[in-house]
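Asker: Any chance you can model this:
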Amino acid sequence: MSFLFWAFLGGTAAVAFPFLFHLIRRTPKGRQDFSATMFLRPSPPRLTRRSRLDHLLLLVLRAAAIVLIAMAFMRPFWRAADEMLAEPPGRRVALLVDTSASMKRGDLWRQAMANAEKAIGELEATDDVALFAFDDRLRPIVPFDRRASVERNEKRTIVREKLKELSPSWAHTDLGGALVGATDALAAVADDSPKDAPATSQIVVISDMQEGAKLDALGAFEWPAQVQVDVRPVIAARSSNARVALLDDDAAALVPGEPRVRVHNAADSATEQFRVAWAKATTGERELDARAAPFYVPPGQSRVLPLPRGKDLADADRLVLLGDDEPFDNAYYVAPRVQREIRAVGIGRDAEDDAQGLRYYLARALSETPRRKVTFDWREPGGELATLATERPHLVCVTDAVSAAEGEAIARYVESGGAALVVLRDAETANSLAALIGAKEAKEHENPRGTREYAMLGQIDFSHPLFAPFAAARYSDFTRIRFWRRRSVTLGDESQARVAARFDDGSPAIWQRSLGKGTAHVFASGWHPRDSQWALSTKFLPMLSGAVDRAGPRTAVDAALTVRESIPLPAASRVTAANERAAERIVQKPDAARIVVPASATTFDATDEPGVYRYSSAEDSWSFAVNLAPRESDTAPIEPAKLESFGVKLGRHLSQSEQAQRDRQLRDTELESRQKIWKWLIVGALCVLGMETLLAGWRSRAPAAPLGEPA
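Answerer: Presented below is the predicted three-dimensional model:
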């Protein structure tokens, strides 16, 4: 026989009470003298120290009633051997460890390792475990074992060893993608595993659960009902954190030479006073402290202030934030600015000081700046152009008609990777460069100046690099630019050309044509006063500068790159046995490691740490900066319950021993409910109490013994 509630066994201790009551004897408590007994000799009752049990039958009945009632509360049942349950299956446990940049704070990584070790220690012999590391992507470290029987203890040892090899990276946190990936891994191993393999699926997440973690992947994912997530957060001792970022560089600043800097303070931060300074790798702490400008930023807010570099820090490559508790995100890197020298060849007959010519406005639009210096070598048509492909200038600007041989030389230059800027002064210029610009036919259109007959730009592709700076509504109005003379060009194959703008009659106004490795930008009308008002427009200078800047060598990449973001690379030179060394492309990382980029690579992907990278090849050399993802600095913790809003089931599956114990309790409860032995024990207790009552009543009515006779 078994019992559901063994705690009620203590109720049988009440059996002691009948024994105590039966041992109690009533002895005289007081003494009363009577006058009638004064002549008698006193004879007090004899009392003995030893007691004996009286009325044994009543005692037995009363003790039996107490024992039966206590056993009834213990809910007894009979367990048969054929009713034993099968052993429950084990678990598949996916252990997800956060290795994002925010885990570099304080002692979070030590806490994560301790939590992971505890989770491994809670595993049982039948559990299968897999180790995953996640930041912006999920990486399987120790996968699930698809075999039914495997030495689990040996695998747990492997997991512990691999766990020691992990360390936080500089990437951001994609918690949603990690959960979806772990769920897919659990589903895949469940489909391929035999029937006797572990059945229940459990995900254990060890993370700082920061507010900046991405959860987008969970939005379109239907969470499986059988997978539960056990979140074990790690908590930072200090909650203050802030980040710094550069909003615009010197050239794009609202006030020239005063770039704007933004400082954002975390919502749970306890600090409001910060300082920011420009610095280089060699800047010392004292110098940094002396140059720092104060920023007051309340928790959860941002502040933007101008911060000049200073002449002695014109080549500074980072902004440094001071006064923050967590240093992992206190530097914002910027590619150092170096003046680019662009070598250009101009082909045209205009005089340098001719205010009615194309060259006059081109020279003034491309004047020297701190970031760019354009050097033109002007040549008249009929000159020596055959060596363009070997001279390899950065840009060739054509403003007049050329001969067929010169047109072929310019085309060969573009095919070899050069850049051309072609302005169609007249239809003859278009026809002489037909192969380069892709023209099938060109006609001249002319309207008298000062009349209402003129052309305008009708269709503009603001996604084209030339017009992208004007995409905002306040800059996108081109209706004030009038064209009196233009060339109506019919393109032979428009699929090989990208038209950036068309005139209001639909003919191409500005287009880009790729030829071999190079590109040619073509203008169907000139910018000089005879043709249009283009040179008088505020949009002329930024558009022309953009076209020339894209042709020149790169010294720095303006794009705000983040860790593990790819950067496009220029095409490599054709590798031969003679120039194999010269065609080599190298990227130097912030830690001074040098990576040789394969000739077939079009992007560089090893941006795995913040800092300034340096690209160098035989053709050019330039820098680019990589920074921490901004959202990684949002370190305020979120409640794990937020995952439930995406359908994630939080909880913990029972282990095999816990599930077996639970199944045993459920089975015992079912058996007891079906047998109901407690009812018969209650009936027996009532019967015993009835017998005890009758016996006690009968003894109380028994006649007393006659006087002088023993009772």
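Asker: From now on I want contacts and neighbour counts done on CA atoms only, so please keep to that.
Answerer: Fine.
Asker: Looks like residue 635 contacts residue 235 (just checking).
Answerer: No. Between residue 635 and residue 235 there is no contact under C-alpha atoms under 8 Å: 10.4 Å.
Asker: Now the second one, please; I'll put the structures next to each other:
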Amino acid sequence: MSVLFPLFFAAAAAVIAPILLHLLRQRARNVQPFSSLMFLRPSPPRMQPKTRVENLPLLLLRCLALILLAIAFARPLWQGVDLITTEQKGRTLVLLDVSASMSRSGLWDQALAHLDQAVSDPEQRVAIVAFDRTLRPLLGFEDWVGQPPSARAELARTRVRSITPGSAGSDIGLALAGAADLISDDETAVAEAQGIKRIVLISDLQGGRGLDALRSATWPQGLGLSIRQVTSAQPTNAGLSLVTVEAGLMAEADDKRQRVRVSNDAVSKTQAFTVAWSDGVGSAENVSVPPGSTRVVRAPTRPAGKPGSAVILRGDDHAFDNTLYLTDAAPVEVPVLYLGNDAVDDPTGLSYFLKHALQPTRMLAPRLSINGLANQAEALNRFSWVVVGGAPSAAMAEQLTAHVTGGGAITVVLRQASDAAWLEKLTGHVLRAEEARVKGFALIGRVDFAHPLLRPFEVARFGDFTKIHVWHHRTLTPPPTAQVLAWYDDGQPAWFELPVGTGRVLVMTSGWHPADSQLALSTKFVPLIYTELQRSGRITPRPTQVIIGDAASMPAGAQTISGPLASADAPTSASITAQSIAQQGLYRVQTAGGVLVVAANVDPLESQTAPLALETLEALGVSITDADAATAAAAAALARTSERTLKVAELEARQKSWLWILAAAFVVLISETMVAGLFSRPKADKTASSNAEGAEGAEGAEGAEGAESAATGAAS
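Answerer: Predicted coordinates for the structure are as follows:
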């Protein structure tokens, strides 16, 4: 048992009062002076202190009442095992950064020193989580409390010694949001509020990825963040990354030298670097990059027949992001079908220009098949794009209808007005076409650049179609469901698109061959062809670069990965999953489309080692507490004391023992009153009897004295 207010026990000292009152000397009370005795010498009775307590039950009742009142005001409570075992010293979740930037010189040793301080108090409830782009629990709350207090800190150190910084990027926002959820889950599981809650973040605060994940989360009330920042004595950091060409589908196939980006951190002290092949073969490229800037250069040239696997950056203080693995993209084969009667070598036909436009690139390898309009074509569903340059046979028209209804993409070129008849069967709409009366030539006067086919031309210097002369075209009214993409200068539609089933049909009212227009000879033709080819939806460029720690960047359908490889021809190692890539290198990826060789590299954002501003965290509602371990320990001790006081008060309020003790005190006081009445009644009767006898004696004496006086007077 314990008490909430122990000072009230001092009131129990009042129990001495009844005892002293019972032992006081008996003194005469109500002394009545008599005039007849004024000349006599007073002789009061000798008073002796009592050595024996009279009315012992009455004394005990009075003492018990005082003791019960003192106990009631002290607010006693009975704290059993439940309070002792559930009382904790607070929660601490340690977030340990193991991203690539933490491999810089000296940072990991600093991180381990901060970890030792964070786990030095065995009485708190501790968990340790490592993070980069994901969270990896190293020590759970239950693992910590399941160990003897003397072994807890050593257990934490043992778990952390098993890891080192990897090659993945970091996401501090994601880590903080996940850590807050882990603490909330532990609170729910244990069910009691247990001291202060805090997250200890041990990191270089590399801010390349920002705090986007934390912006969508709500920071828990009462959760503090203690930051233990590690810093490098060497500020210069530059990194290498691959430049992704925006027009990748049209990149020249003979452009073998890939572009690499050199980025220099804003706090760097060096700006002169060298880009070279890791094996030392070939030339080197010198590049000057001012702090806070980037430069794009081509990979150094190599001798013919000697492909390289990685380029390196020299002149940097930190090597974690100075190696970039490269692999040539394997172009994706794209089957295209042309249905028409013109010969492929006829320079006046549609197929002639289509074939020359569909040249292989670094990303795509178009394979053009030509089939007559009257012949039965092979299965159309294997073609990404079908171009029809005339009126097909009935059997072929049925095949085309089934293909487009099932989600295929077809481009129909109206070479003459009569071709609209079979187009009605294909689309299910009434289409009446006529030859337009063109005086000289027509122009494409208006273009809808919002349409995906024409969006690449929305820049003003690329969007001028008025230089394309159209000699012949057909006029027709598109159905209401059609979307017109371009109009001639007379207002007639030039190109429009119709949805059919789950597929679509693009209708061109004029051909691109020289007899109809100059489209095939213009700079707009090849981009139009490749954009429509890309819009078919059946082209999946094979990725050659993946970011370590980013599972979303893996090729679609990837099942197992073998590597890393020193080169693309090296023997494979044991298979691993796509998500377990933890180091840079070349990997063989098993996909549904075959085996690919991809390069795994460090996230380019990891090269931005400038630390996050703490004001950014505070603006998101994060409560940043102390940054000193000693201050943290003092604050934790104060919080634990306050927490225990609140818990004891809460337990006492539930038990309400004082109420029962106070009721018992009232019962004792009532009993004392009754006992006091029993002891005082006989004494009162005795006193009354004595008083009566005294009165009678006094009257007799007065009568005798009067008689004596009368007798004396008579004798005289």
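Asker: the more surrounded of residue 635 and residue 235 of the first structure?
Answerer: Shown here are residue 635 of the first structure and residue 235; by other C-alpha atoms under 10 Å, residue 635 has more neighbours (25 against 18).
Asker: Map the more buried one onto the second structure.
Answerer: When the second structure is aligned by TM-score structural alignment, residue 635 of the first structure is paired with residue 609.
Asker: Roughly how far does its match sit from residue 205 of the second structure?
Answerer: 8 Å (C-alpha to C-alpha, to the nearest Å).
Asker: Residue 397 of the second structure now?
Answerer: For residue 397 of the second structure, the distance to residue 205 of the second structure equals 64 Å [C-alpha to C-alpha].
Asker: Please say which of the two ends up with more neighbours.
Answerer: Neighbours were counted for residue 397 of the second structure and for residue 205 using other C-alpha under 10 Å; residue 205 has more, 25 against 19.
Asker: so the more buried one makes contact with residue 172?
Answerer: Yes. Contact criterion C-alpha under 8 Å: residue 205 of the second structure and residue 172 qualify, at 7.5 Å.
Asker: Quickly list what's touching both of those two.
Answerer: The contact sets of residue 205 of the second structure and residue 172 do not overlap (C-alpha atoms under 8 Å, 6 or more residues apart in numbering).
Asker: residue ranges of the helices in the first structure, please?
Answerer: With DSSP state H, the ranges of helices along the first structure come out as 16-23, 56-73, 108-121, 152-165, 175-192, 285-291, 358-365, 388-391, 404-415, 427-432, 434-437, 540-551, 656-675, 677-700.
Asker: okay if I get those helices as CSV plus distance to residue 502 of the first structure?
Answerer: What follows is those, written out as CSV (distance: least, C-alpha to C-alpha, whole Å):
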stretch, distance to residue 502 of the first structure
helix 16-23, 109
helix 56-73, 94
helix 108-121, 59
helix 152-165, 60
helix 175-192, 44
helix 285-291, 52
helix 358-365, 21
helix 388-391, 31
helix 404-415, 24
helix 427-432, 17
helix 434-437, 15
helix 540-551, 16
helix 656-675, 73
helix 677-700, 95
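Asker: so which of those gets nearest residue 268 of the first structure?
Answerer: Counting by C-alpha to C-alpha, residue 268 of the first structure lies closest to helix 108-121 out of the helices of the first structure; the figure is 16.9 Å.
Asker: Pull out the buried residues from the closest one.
Answerer: Neighbour counts using 16 or more other C-alpha atoms under 10 Å place 108-109, 111-113, 115-116, 120 of helix 108-121 of the first structure among the buried residues.
Asker: follow-up on the earlier one: so for residue 87 of the first structure, which of the helices of the first structure sits nearest?
Answerer: helix 656-675 (6.8 Å).
Asker: which strands and helices sit next to that closest one?
Answerer: strand 76-77 (3 or more C-alpha pairs under 8 Å, 6 or more residues apart in numbering; DSSP states H and E).
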